[in-house]
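*Asks:* only geometry, no sequence info:
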């Protein structure tokens, strides 16, 4: 006898949950020691800069509480006592002057930017990367391998196609002497300073400190 075999119902595959090893951790991995050290430095900076306030606020609070308990009669009696004790009055005034001087001396003065100037060389000193390689080839001191390495450095170090080079390097043959280096420094520094003085209208005699 033949029996009809019923097909088994299709079974759904069991869903497999991602294991912790397969899941990617999206939380950035911060170095706790670095973060803690950063906050320690920040707290130390605020502590040093606000030391005067931290010392004066409790003193002012205690003094205000003590003065609130005094009556008018006590204040008049204290004033008469100070009139008869000039030395104590002088010491108190000196202490107040010392604290005020210490506060203003430790408080940094504000510095304002009036104007600025950037030195821009002559357009004849503008040079592209290809011109630099050509001048290095004309010098005759570099091999093709060295020129290829120099070309790679120029491409990856941020030199644009309108970069300014000093005259000592642009000349053929190159003149790398102390005199040329001095001329280059003089050209850059004096050029920027002259432009800045022309913008602000300040005379050199009025400048007390140069940083």
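*Replies:* Everything's here; your move. These numbers were taken from a predicted model, which means no experiment stands behind them. Numbers count the residues shown, from 1 in each chain.
*Asks:* CA atoms for contacts and neighbours, from now on please.
*Replies:* OK.
*Asks:* could you pull out the strands for the protein?
*Replies:* Ranges of strands in the chain, per DSSP state E, are 126-127, 163-164.
*Asks:* need these in JSON lines with mean neighbour count, can you?
*Replies:* Shown next, in JSON lines, are these (neighbours: other Cα atoms under 10 Å):
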{"stretch": "strand 126-127", "mean neighbour count": "16"}
{"stretch": "strand 163-164", "mean neighbour count": "16"}
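*Asks:* here's the one I want to compare it with:
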């Protein structure tokens, strides 16, 4: 077995969601009440949320906060594109390489 190659962090980027994704804790709890099928489920979810560390400045994906709750592949893809593409675009803009200059070593995958 060969020794793994070192991996270096040269730079990083993070995703700052738009303000429309900001959800006060009380609003999220209200939404949770609407989607929970019974009181026992709501109480369980409420305990999890209370201990999760979510605060008043929490940002959540729109899929979680819209009503009625709609989980579909199209919306999930849109969310992934919003996060992933904005982070990669920001990182490339700050560090300078062209996307075509980036290659992944096959033995790292």
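*Replies:* Right, received. Where do you want to start? Just so it is clear, the model here is predicted, and its values are computed rather than measured.
*Asks:* any chance of the strands of the first structure in CSV, with distance to residue 90 of the first structure too?
*Replies:* Converted to CSV, those look like this (distance: least, Cα to Cα, whole Å):
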stretch, distance to residue 90 of the first structure
strand 126-127, 70
strand 163-164, 67
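*Asks:* Quick one: closest of those strands to residue 48 of the first structure.
*Replies:* strand 163-164 (45.0 Å; Cα to Cα).
*Asks:* against the second structure, where does that closest one fall?
*Replies:* Strand 163-164 of the first structure corresponds to residues 58-59 in the second structure, going by TM-score structural alignment.
*Asks:* Same question for stretch 191-200 of the first structure.
*Replies:* Under TM-score structural alignment, the match for stretch 191-200 of the first structure is residues 86-95.
*Asks:* Now that stretch on the first structure. Mean distance?
*Replies:* Here the mean offset of stretch 86-95 of the second structure against the first structure after fitting is 0.9 Å, by mean Cα distance after the TM-score superposition for the first structure.
*Asks:* Contact partners for residue 139 of the first structure?
*Replies:* 172-174 (Cα atoms under 8 Å, 6 or more residues apart in numbering).
*Asks:* Just the buried positions in the longest helix along the second structure, please.
*Replies:* For the second structure, the longest helix by residue count, based on DSSP state H, is helix 73-95. By 16 or more other Cα atoms under 10 Å, the buried positions in helix 73-95 of the second structure come out as 86-88, 91-92.
*Asks:* and the equivalent of residue 37 of the second structure over in the first structure, how many neighbours does it have?
*Replies:* By TM-score structural alignment, residue 37 of the second structure lines up with residue 142 in the first structure. Residues lying near residue 142 of the first structure (other Cα atoms under 10 Å) number 14.
*Asks:* Just give the nearest non-adjacent residue to residue 142 of the first structure, would you?
*Replies:* In this structure, residue 142 of the first structure finds its nearest non-sequential neighbour in residue 136, 6.9 Å apart by Cα to Cα, 6 or more residues apart in numbering.
*Asks:* Would you mind measuring from residue 102 of the first structure to residue 60 of the first structure?
*Replies:* 17 Å (Cα to Cα, to the nearest Å).
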